[in-house]
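Asker: Return atomic coordinates for the entry below.
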Amino acid sequence: MSFERPWLAQYPERVPAQIDVDEFPSVVAVLESAIENYRDRPAFANLGKTLTYAEIDQLSAQFAAYLLGELKLKKGDRVAIMMPNCLQYPIATFGVLRAGLTVVNTNPMYTARELRHQLVDSGASVIFVLDNFAHTVQEVIGDTQVKQVITTGLGDMLGFPKGSIVNFVLKYIKKMVPEYDLPGAIRFRDALALGQRHTLPTVDIEPNDIAFLQYTGGTTGVAKGAMLTHRNMVANMQQAAAWVGTNVRMGEEVIITALPLYHIFALTANGLVFMKFGGLNHMITNPRDMKAFVKELKSVRFTAITGVNTLFNGLLNTPGFDEVDFSGLHLTLGGGMAVQRSVAERWKQVTGSTLVEAYGLTESAPAACINPMDLVDYNGAIGLPIPSTDACVKDENGNAMPQGEVGELCLRGPQIMKGYWKRPEETAAAIDADGWLHTGDMARMDEKGFFYIVDRKKDMILVSGFNVYPNEVEDVIAMMPGVLEVAAVGVPDDKSGEAVKVVIVKKDPSLTAEQVKAHARENLTGYKHPRYVEFRTELPKTNVGKILRRELRDAPATH
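Answerer: Below is the predicted model of the structure:
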């Protein structure tokens, strides 16, 4: 049976149907090419300090030499990096990769339980951690295979005297560095100095070597490590670069990196794609401090920004954001969760840039579908499958569904992970015999090949046998001017099996549940109406700002 690809006809000019996966054999080869082409250009900036590609080259080589020469790590060994966005992150990550080792990206906000699981499961032998989070490492290290801890202060790469001041303020004034005791730990700067004593050997890195163990699925029980190979990462970088790069000025782009680089979205879209372009990643360490974030945006003439819906919504609701200089901004990419129409429309109004929605998963490194970059207005779709990517919608029995029908979105392409680390059964459940990754997202495709996510399979609410998709309910409620944020979940109900509940953070303190219900009645069919309306001061979120519907579902229903 021939496979139809209606989306190819919608591709913007100059975007190829296929990419060259073999142009770079590894992520390291991409870095080396960027260093050669853009040596003296700025590569990463944070807290007022900028490192050039040449400096990243030198420092990451020192770190790689330390790992191989001093710690005697062997090819394929795992190194955990527990860092927010700071200059140490790219140095360490590229150092680990250049040494032929695997990066285990670790969320610094992890609890001891989560960290223990990830370190034990990955078998990491080294962890590199920011001082602020070292107390969590202290709590679990005895249960793990970690042989060496490397620590650093946020100010360590900022130079004197600024670095010392930053470290002093964080520890003694803001009290953000809890005491810890990790005997045998080494400071990052000392590790770099030791690395200088060794020559970095030539390391043979194969395309199928694992570059990143990227943990995912914490919402469905235990987190699993997606094995993302050098080939997976290079493929996705090539795909995304071909898609977004049609109006890029090589060596001149400045991208705002507010999502953490340890998260797959920023890692590939910002870290790798913009490195290929010779761009500057302007890293925001704490995007939750919206006032400071907006102040920083005012000091940078940026050309691109990536984010999730909650980040864009937060910026739009922060005083002073409308005074930022958007004259250079030509790329706004939203992913990680559904972008709401109300947010996309306001973003366009304030910045003049279309918020282009993309879709991906950790398991696909992550990009799979992106809207055309020449999109004039928000269209509610996750876009078209990107070059060298196939997508289809399947029913419960794995049969392809006709256009317009809702089923599970399935993906195939060179960016799809090798599998889950040490979990063959789970890998077989996720990737079928024909190589299709089953995403767990319910979607439909229109006649032009645009895909629309209706919701997560597991978030779907079943009211009297009717499917209610939380995204749709949230979109409608978010249109109300008095609503800052909203989440819709299903709660058990004796009559209808489940009922719809919305949890709202108010923008207008006088907003009432009755007003919300009245608005829903005007815009939604009966079974989709929220039966319960709850107001909270904030919604539970993941580290990148995805709303945790699961936590809201588990809370008792209130009227």
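
Asker: only C-alpha atoms for contact and neighbour calcs from this point on.
Answerer: Fine.

Asker: ok, R78 - how many residues close by?
Answerer: 26 (other CA atoms under 10 Å).

Asker: Please generate a structure for the following sequence too, so the two can be compared:
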Amino acid sequence: MTPEAVDLLREHSLPRAWRRRWRDRAGAVALEVIGEEARRGLTRGDLDARSAALAAGLNRRGVGRADRVLLALPPGWPLLLAHVAVLRLGAVAVPADPALTRRELGHVLAQVEPSLAVVGDEHAGDVAAAGPRTPILEADAVAELSAEPAADIVLDQADGSDLAAIVFTSGTTATPRGAMLTHANLLAGAEVVRLAWRLGENDGLVLALPWFHVHGLGLGVNGSLLAGARLLVLPRFDAAAALDACERADATVFFGVPTMYARLAEVMRASPRRAAAAASLRLMVSGSAPLSVALWETVRALCGQEVLERYGMTETMITVSNPHDGERRPGSIGLPLPGIETRLIGDADGDGDAGQGELLVRGPTVFAGYWRRPEDRRAVVDAQGWMHTGDVVRRDPDGYLRVCGRRRELIITGGHNVHPREVEEVLELHPGVAEAGVAGRPSPEWGEEVIAHIVPADPASPPSSRELDEWCRDRLAPYKRPRTFVVTERLPRNRMGKLQRSRLR
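Answerer: All right, here's what the predicted structure looks like:
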């Protein structure tokens, strides 16, 4: 099927598509939070009415079209209502990790200058301190506003070219970049998932991913709502609880990252019942980091599932995937998805399509640019619309693609992106550290793990690993903190003084 044969934008925008589905089967459950015994599931009708009421409430608080709204809540119905309400209003969602430190949160607030921050009660103080001019709406107020009678307000009017979300690609670095995703990008990203993986109204997605990445939010949440599938949400990942959720009769699909599959494998080894729960699903999907062949084979041996691995970026949503119907090849990211074009460009091959080279993608999922950094988009998207991913890929003779490595220095650990320089800057603030060099080291559990090489300010009295870990604990999100500290006399540098990061791994 050629890209031109698939129209990923035929429904114009997600809010319009969602509204049609909600009003078709208003009583069908859209979301259930696993473990919330006292709360019934949120139906499609609930989601329609309550998101409209919340959108009206946000509007009364000064949020209008194109205004940014920070969303820093754990997965669950308040975040779902807020996300949907912002999109329906025509405002711009800015999802953020609720575990960000005050310093990290301050970077995000300074970049996007939101008109409102929707946060958990426990983080309101952090937002107030990091962005004192930012109005705050706490989770309890989300519930109250969404329960009010819907006001007379015009919703679902955003065009495909309108900005819908700003998603930060590598946390909050010293120079963070927010990827701007339009309504067309979000719709195409959700529609391609629906088509490729056959998501439909009989599906129930067990979702334990965070919702501040496009994996959990763009594919999991948006894709399920578009397909009419039920979201079975775990606010945080626990392998045993996830497998118990898979045991439900309405559970059919699981999305995860390689680290999750490593944990699931441990539990399945100890529990045949839970292995059988995984085996009962029709589909398990892995993304955000490479899934090792060994782990893929382990999961298959334990529960019979051939995990479907796929590829995507914040800037492009999902673009390549192993097929739903056909060979799911371990170690491969699969084939280009419907509506998406790909090509490989070798270093010495400026125009031709190489058998191995940097992966380029083109299609309606490619982002609009980086927030307030237009020159950065021009550096990665060429005049013909090809996004240069920075990933080196090899094509098998039958078209399957394999990621060989990354040209960029980004570390992907447990599905999270970590920029080495941000970690180095935090370490170099420690009075006992003269220099720091950070890199990713291969890990069978995490894909990569963060390792830090330290040049002590006083070689006779270097800071201990425990001291450095405690230093980072107050300044970095958990996934960014180094798992290993190595004290060294000097960092490897070339004659120009540039750090040779590859020698740190």
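
Asker: where does the TM-score land?
Answerer: Counting by TM-score structural alignment, normalised by the length of structure 2, the TM-score of this superposition works out to 0.78. Behind it: 436 aligned residues with a CA RMSD of 3.2 Å.

Asker: got the end-to-end distance for stretch 196-207 of structure 2?
Answerer: One end of stretch 196-207 of structure 2 sits 18 Å from the other (CA to CA, to the nearest Å).

Asker: Using neighbour counts, pick out the buried residues of that stretch.
Answerer: A196, W197, L199, G200, E201, D203, G204, L205, V206, L207 (16 or more other CA atoms under 10 Å).

Asker: Could you tell me which of the residues you listed are located in helices?
Answerer: With DSSP state H as the criterion, helices contain A196, W197 from among these.

Asker: Reformat the buried residues of stretch 196-207 of structure 2 as CSV; add distance to T316 of structure 2.
Answerer: CSV is the format used below for the buried residues of stretch 196-207 of structure 2 (distance: CA to CA, whole Å):
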residue, distance to T316 of structure 2
A196, 16
W197, 18
L199, 20
G200, 23
E201, 26
D203, 25
G204, 25
L205, 22
V206, 24
L207, 21
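
Asker: Out of the buried residues of stretch 196-207 of structure 2, list just those in strands.
Answerer: Judged by DSSP state E, strands contain the following of the buried residues of stretch 196-207 of structure 2: G204, L205, V206, L207.

Asker: And the residue in structure 2 that Q18 of structure 1 lines up against, how far from R310 of structure 2?
Answerer: By TM-score structural alignment, Q18 of structure 1 lines up with A5 in structure 2. Between A5 of structure 2 and R310 of structure 2 the distance is 22 Å, computed by CA to CA.

Asker: and what of G200 of structure 2?
Answerer: 19 Å.

Asker: For W243 of structure 1, which residues are in contact?
Answerer: Neighbour list for W243 of structure 1: V15, I370, P372, M373, I386, P387 [criterion: CA atoms under 8 Å, 6 or more residues apart in numbering].

Asker: May I ask which of those residues has the most neighbours?
Answerer: Top of the contacts of W243 of structure 1 by neighbour count (other CA under 10 Å): I386, with 29 neighbours.

Asker: so what's M237 of structure 1 closest to, chain neighbours aside?
Answerer: V273 (5.3 Å; CA to CA, 6 or more residues apart in numbering).

Asker: Could you name the specific helix or strand carrying that neighbour?
Answerer: helix 273-276 (DSSP states H and E).

Asker: in structure 2, what residues pair with that helix?
Answerer: The aligned range for helix 273-276 of structure 1 is 223-226, by TM-score structural alignment.

Asker: Mind reading off the mean deviation between the matching stretch and structure 1?
Answerer: For stretch 223-226 of structure 2, the mean deviation from structure 1 after alignment is 1.9 Å (mean CA distance after the TM-score superposition for structure 1).

Asker: list the buried ones in that stretch?
Answerer: Within stretch 223-226 of structure 2, the residues scored as buried using 16+ other CA under 10 Å are G223, S224, L225, L226.

Asker: same deal with stretch 279-297 of structure 2?
Answerer: 279-281, 283-292, 295-296.

Asker: Next, the distance between the ends of it.
Answerer: Note: stretch 279-297 of structure 2 ends 14 Å apart using CA to CA.

Asker: Can you find the partner of D57 of structure 1 in structure 2?
Answerer: In structure 2, D57 of structure 1 lines up with D48, judged by TM-score structural alignment.

Asker: residue contacts, A26 of structure 2?
Answerer: T43, R44, G45, D46.

Asker: give me the element Q349 of structure 1 is part of.
Answerer: Judged by DSSP H and E, Q349 of structure 1 forms part of helix 341-351.

Asker: so what does that helix touch, helix or strand wise?
Answerer: Judged by 3 or more CA pairs under 8 Å, 6 or more residues apart in numbering; DSSP states H and E, helix 341-351 of structure 1 is in contact with helix 309-316, strand 355-360, helix 470-478.

Asker: A381 of structure 1: which of these is closest?
Answerer: In terms of CA to CA, the element of these nearest to A381 of structure 1 is strand 355-360, at 7.3 Å.
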